[in-house]
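Colleague: structure for the following, please:
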Amino acid sequence: MTIRFDNRVAIVTGAGTGLGRAHALGLAERGARVVINDLGAATDGSGASESAAQSVVDEIRAAGGQAMAHGADVSDPDGVADMVTQTLSQWGRIDIVVNNAGILRDKTFSNMTLDDFRRVVDVHLMGSATVTHACWPVMREQGYGRVVLTSSGSGLYGNFGQSNYGAAKAAMMGLMNVLHMEGARDNIRVNVLAPTAATRMTEALIPADALELMAPETITPGLLYLVSEDAPSRVMLGAGAGCFAQTRVYESQGITLQGDDLTPEQVAARFADITSAEDQQELTSAFDQTKKYVSNAAMARGLSLDWG
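Modeller: Next up, the predicted model:
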C-alpha cells in the first residue's frame, strides 16, 4: 500500500536544511501540508534568518504542494505557541510533528561551559518537548497524532566531545517511552529516529567518499513510515545510507542476593553472571523492572506474590 499524507498537516522543525529539509520535501511530495520551521541559525545556534525556511517553502510550492514558513526558536514557548496558532489558523489541524531542530557546541566535558551544555539541551530536549507539548492537546482532541523525536548514535552509544549533545539525544528515548504510553488511548504514536547523515553538522567529521553515501534523502523513507497512518509506536529506528535497523534496550536476567550474601564483594564476584546476555529480555515499562526484581527476591525467599 502506498503511504500518503493527503489532508494531513505536518510541522517539521529545523527544516531549512539537511535532514529537516529532506523530511519536509518527502512529506509534501506525498500530499502533506507542511510547516517549515527553521530559526535560520548557524550550527552553534547563533544568528537567525528566514531565508532557509522560505527557500524550502518556495521549493514545495513550485512542485504544487502547500507549505508555510515559521522561524520560531523551538526552545521558546511563546514562539512555538505562535507557530501552532498560525498552523491551526491556516489549516485547522496538526497531525504530524517531526522534532528535528538541533545545534552543536562540541568540546570535551572538562573544557565545556555549562552555558554551552545547557543551550544544547535546551534546543534538542526542551525544544522537542516544547513543540510536542504545544501540539499534544490538538492531537488528543483529533484522536490522531504522529510524533518523531530525533536521537543520535552519540546519545545511544556515545561520541567523544559531545556530552551535551549525547545527553540530550539519549533523553529522547525516555521521552518517547512515556509519551507512547500516554498517547496510546488517543491514537498518538511516538517514535525515535536515530539518523546518521551528511549534513552541515557532520560534513567536517566524515570522509568525502562516505558522505556521498549518506545523503539525508536516504533516511527520509524511514521517517515517512514512522509518521504514517499505520506507523508503529515506541520504536527507535536507526537510519543512514539507506540502511535501517531497530535499537532496543535489553536487561540481563541478573542475579538475586540475600542475607549474608548481599554485599558488594558478592556483586563483584558474580559480576559475570550479572552481565551475562543469556536470557536477557526487553522491558517495556519501569514497573516491569520493579516487578521482575521483587518477584525474583520473593522467589529466592520462597514467597508467592499476587500482582493482581
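
Colleague: C-alpha from now on. contacts and neighbour counts both.
Modeller: Fine.

Colleague: and the lengthiest strand in the chain, how far from the chain's centre?
Modeller: Secondary structure of the chain per DSSP state E: the longest strand is strand 188-195. Taking Cα atoms, centre = their mean, to the nearest Å, the mean C-alpha location of strand 188-195 is offset from the chain mean by 5 Å.

Colleague: and that strand, what's buried?
Modeller: 188-195 (16 or more other Cα atoms under 10 Å).

Colleague: from Ser295, how far off is Gly79?
Modeller: 48 Å (Cα to Cα, to the nearest Å).

Colleague: check Cys243 too.
Modeller: Cys243 sits at a distance of 40 Å from Ser295 (criterion: Cα to Cα).

Colleague: compare the two (neighbour count), which wins?
Modeller: Ser295 (17 against 13; other Cα atoms under 10 Å).

Colleague: check contacts around the more buried one.
Modeller: Ser295 is in contact with Leu305, counting by Cα atoms under 8 Å, 6 or more residues apart in numbering.

Colleague: list the buried residues in the helix or strand hosting it.
Modeller: Here Ser295, judged by DSSP states H and E, is contained in helix 286-300. When burial is assessed from 16+ other Cα under 10 Å, helix 286-300 yields the following buried residues: 293, 295-297.

Colleague: want to put them side by side, so please do this one too:
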Amino acid sequence: MRFDERVAVITGAGSGLGRAYALALAERGAKVVLIDSGAQDEDKTGVESSGLESCHQDVLALGEQSMRFTLDVSDFVGVKLAVTEIIAQWGRIDILVNNAGIHSPCDFDHLTVDMWQHQLNVDLNGSFYMTKAIWPQMKRQGYGRVVMSCAASGLYGDMHETSYSASKMGLIGLVNSLYLEGIDHNIKVNSLTPHALTSMTEKRLASSVQALFSKSSITASMMFLCGAKAPTGQHLLTAAGSVSHGQFTEFKPCYFPAGSCKPESILNNWQQIHQAQPANLHRSGEDQVLAWAQRSAGERHIAIE
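Modeller: Okay, here's the model as predicted:
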C-alpha cells in the first residue's frame, strides 16, 4: 500500500503515536503535515523541546516533503489558517489523522469545569475543528480519509476518566454520523482505538508487559484506514498485535405489551434484559428506530414495509 502524492495531516505529531503515524505514512510516499501544540514537550524551564522539529527532520531524511505547525487544535482560527496554507502549498489534503489529545486522570469530586472543558476542547472539539476545516477541500477533490483517535476508556469507562472517556466517546458518535455525509464524496471516516507504550501510557502498563505494546499493529491499522480501499463508518481496536472491529450492539429485547410496562416489570425482568441473546447490530439510529417500530407495530395492526 502506497501513499504517493497523497497529503496527510497528522495532529499530535511531535511524539508518541502521532510521530509514528507521520513516519509510517512518509515511508510509503506521503507528503506529511505535522501539527503539535508542543505542550507535552516542554521541559522544566518552559522551553519547547524539538519533538516537532525532530519529526520534521526525520521525514525529510526519508526523502519526503513535510510541513510543520506549532498549533493548538482547539484554536479554530489557527486551524483554518494552517489548512489554507497547506492547500496553497500542495493543492490538496487527502488524509487527516486526528491524533492530538490530552490525558489528565482526576476523580469526579475534584474535576473542575475548566478541566472538563479543556479536555473536550482538545480531544473532541479539536478533532471537529480540524475535520471541519479540511472537509470542504476533500469534497472538492472527491477524496478523503479521516481517522479519529479514540480510547478504551471511552468505549468501556475507567476510574477517574470521566472527562477523557466523554471526549473520546464523543468521537465515536461523530464518526457514526459523519461517515454518512462522506459516502457520496468518497470520503471515508473511521475511528481507531489504540493502546501502545508511550509517555502517556507507560505508567498504566506493568513493566512485564510493556514490550508487548509496540506500535506496529497500530500504524498498520492506521494506514489501512487511510488507504484507497478503506471501509467507512467503522471502529477498529488495536494493541499488542491484536486488531478487532467494534460496534455498539443491542441485546435481544424484552417486549412489554401496551400499558404493561412499569418499572416493576423491568425490575422483575432485568436479568433477562441484561443477558439476552442474540445481539442485534444496527447500521444507524434510524435502523434502531425502525426496529423499535416493527416490534410494536403488530400489536396495533400497523403494517411496516
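
Colleague: just the TM-score for the two chains, thanks.
Modeller: Comparison of the two superposed chains (TM-score structural alignment, normalised by the length of structure 2) gives a TM-score of 0.95, and 303 aligned residues with a Cα RMSD of 1.7 Å.

Colleague: about what we covered before: distance to Asp38 of structure 1 added to the buried residues of strand 188-195 of structure 1, as JSON lines?
Modeller: Below are the buried residues of strand 188-195 of structure 1 laid out as JSON lines (distance: Cα to Cα, whole Å):
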{"residue": "Ile188", "distance to Asp38 of structure 1": "24"}
{"residue": "Arg189", "distance to Asp38 of structure 1": "24"}
{"residue": "Val190", "distance to Asp38 of structure 1": "22"}
{"residue": "Asn191", "distance to Asp38 of structure 1": "22"}
{"residue": "Val192", "distance to Asp38 of structure 1": "20"}
{"residue": "Leu193", "distance to Asp38 of structure 1": "19"}
{"residue": "Ala194", "distance to Asp38 of structure 1": "20"}
{"residue": "Pro195", "distance to Asp38 of structure 1": "19"}
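
Colleague: and which of those residues is nearest to Ile94 of structure 1?
Modeller: Nearest to Ile94 of structure 1 among these is Ile188, at 11.6 Å by Cα to Cα.

Colleague: roughly how far does that closest one sit from Asn7 of structure 1?
Modeller: From Ile188 of structure 1 over to Asn7 of structure 1 (counting by Cα to Cα), the distance is 17 Å.

Colleague: what do you get for Asp116 of structure 1?
Modeller: 40 Å.

Colleague: does Lys107 of structure 1 touch Gly161 like I think?
Modeller: Yes - with contact defined as Cα atoms under 8 Å, Lys107 of structure 1 reaches Gly161; the gap is 4.7 Å.

Colleague: show me where structure 1 has strands.
Modeller: 9-13, 33-37, 66-70, 96-99, 145-150, 188-195, 236-240, 243-247, 250-251, 281-282.

Colleague: elements contacting the first one?
Modeller: Under the contact criterion of 3 or more Cα pairs under 8 Å, 6 or more residues apart in numbering; DSSP states H and E, strand 9-13 of structure 1 touches helix 18-29, strand 33-37, strand 96-99.

Colleague: try the longest one
Modeller: Strand 188-195 of structure 1 sits against strand 145-150, helix 163-183, strand 236-240, with contacts defined as 3+ Cα pairs under 8 Å, 6+ apart.

Colleague: and the second one against structure 2, how far off on average?
Modeller: Between helix 163-183 of structure 1 and the corresponding residues of structure 2, superposition yields a mean separation of 0.6 Å, by mean Cα distance after the TM-score superposition for structure 1.

Colleague: picking that back up, tell me which of the helices and strands packed on strand 9-13 of structure 1 sits nearest to Thr85 of structure 1.
Modeller: strand 33-37 (11.8 Å).

Colleague: read off where that closest one ends up in structure 2.
Modeller: Alignment of strand 33-37 of structure 1 against structure 2: residues 31-35, by TM-score structural alignment.

Colleague: average offset between that stretch and structure 1?
Modeller: With mean Cα distance after the TM-score superposition for structure 1, stretch 31-35 of structure 2 departs from structure 1 by a mean of 0.4 Å once superposed.

Colleague: starting at the chain centroid, how far to that stretch?
Modeller: In terms of Cα atoms, centre = their mean, the centre of stretch 31-35 of structure 2 is set 18 Å apart from its chain centre.

Colleague: stretch 78-86 of structure 2 too?
Modeller: 21 Å.

Colleague: burial check on the residue lying closest to Leu104 of structure 1 once chain neighbours are set aside, number of neighbours?
Modeller: Leaving aside its sequence neighbours, Leu104 of structure 1 sits nearest to Asp44 (Cα to Cα, 6 or more residues apart in numbering; 5.1 Å). Per other Cα under 10 Å, the neighbour tally for Asp44 of structure 1 reads 15.
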